[in-house]
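In: Test case, fold it:
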Amino acid sequence: MKKQELIHLHGLLSEVRAEYEDAPEPELDLTGYEEFGVQPTSIHRSKTDHKRAVFELIHGLTDSLDEKEAVPATAD
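Out: Predicted coordinates for the structure are as follows:
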């Protein structure tokens, strides 16, 4: 994945984060992401930094989803 594509993905995940935080009871633990300090707008940072930030953000989002009650998948 190219750096530009990674920055785009980082921006999209940040939008997902913003939508999730607008939920009635957001339970995100993004301390690892926030402590790392790389934002989608940090275009001067390296590709490796954005890759780590994306993984930190993904882990924070998915960990909070794992804690919620799972909805069984059914086909109609």
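In: alpha carbons only for contacts and neighbour counts from here, please
Out: Fine.
In: And residue 20, which helix or strand is it part of?
Out: Using DSSP states H and E, residue 20 maps to helix 3-21.
In: Quick check: buried residues in that helix?
Out: Applying a neighbour-count criterion of 16 or more other Cα atoms under 10 Å, one finds 6, 7, 9, 10, 11, 13, 14, 17 buried in helix 3-21.
In: Next, the second sequence, to be compared with the first:
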Amino acid sequence: MQKEELLHLHMLLVHIKKYYEGTTGEEVPTDQYNALHISPVHIHKNKISHKKAILTLGGEVVQHIRSHHNPYIGHQHDVRSEGVMTEH
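Out: Just a heads-up that it's a prediction; the model follows:
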């Protein structure tokens, strides 16, 4: 993966976290991510640092969601969307 792609993915995860917090009113604790002292705008940092930040932030968001929401409650599977295919 190119560095530019990692930066975009890093920014996307930050936006996902902020969106989740805004829609649920829950704060996602990201102590491990914050300890890395890296953000998507730190373009001077190397690819390895951004990969670690992406994995750390993603892990903390997923861990928070799993610990605060029962995965078997409130999920409705939309059968109509399964059979839809698009042609390019």
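In: So after superposing, what's the score?
Out: Overlay of the two chains. TM-score (TM-score structural alignment, normalised by the length of structure 1): 0.87; 76 aligned residues with a Cα RMSD of 1.6 Å.
In: Among the buried residues of helix 3-21 of structure 1, which one sits closest to residue 31 of structure 1?
Out: residue 17 (13.1 Å; Cα to Cα).
In: Now for the closest one: which residues touch it?
Out: By Cα atoms under 8 Å, 6 or more residues apart in numbering, the contact set of residue 17 of structure 1 is residue 61.
In: give me the number of residues near the counterpart of residue 25 of structure 2 in structure 1?
Out: Counting by TM-score structural alignment, residue 25 of structure 2 lines up with residue 25 in structure 1. By other Cα atoms under 10 Å, 8 other residues sit near residue 25 of structure 1.
In: cool, and residue 53 of structure 2?
Out: If you count neighbours by other Cα under 10 Å, residue 53 of structure 2 ends up with 24.
In: Now that it has come up, it's in contact with residue 42, right?
Out: No: using Cα atoms under 8 Å as the test, residue 53 of structure 2 is too far from residue 42 to be in contact (11.3 Å).
In: from the chain's centre, how far out does the helix or strand in which residue 58 of structure 2 is found sit?
Out: Assigned by DSSP H and E, residue 58 of structure 2 falls within helix 47-68. Centroid displacement of helix 47-68 of structure 2 relative to its chain, using Cα atoms, centre = their mean, to the nearest Å, is 7 Å.
In: Need the residues that contact that helix.
Out: With contact meaning Cα under 8 Å, 6+ apart, helix 47-68 of structure 2 is reached by 3, 6-7, 9-10, 13-14, 17, 28-30, 32-33, 36, 38-40.
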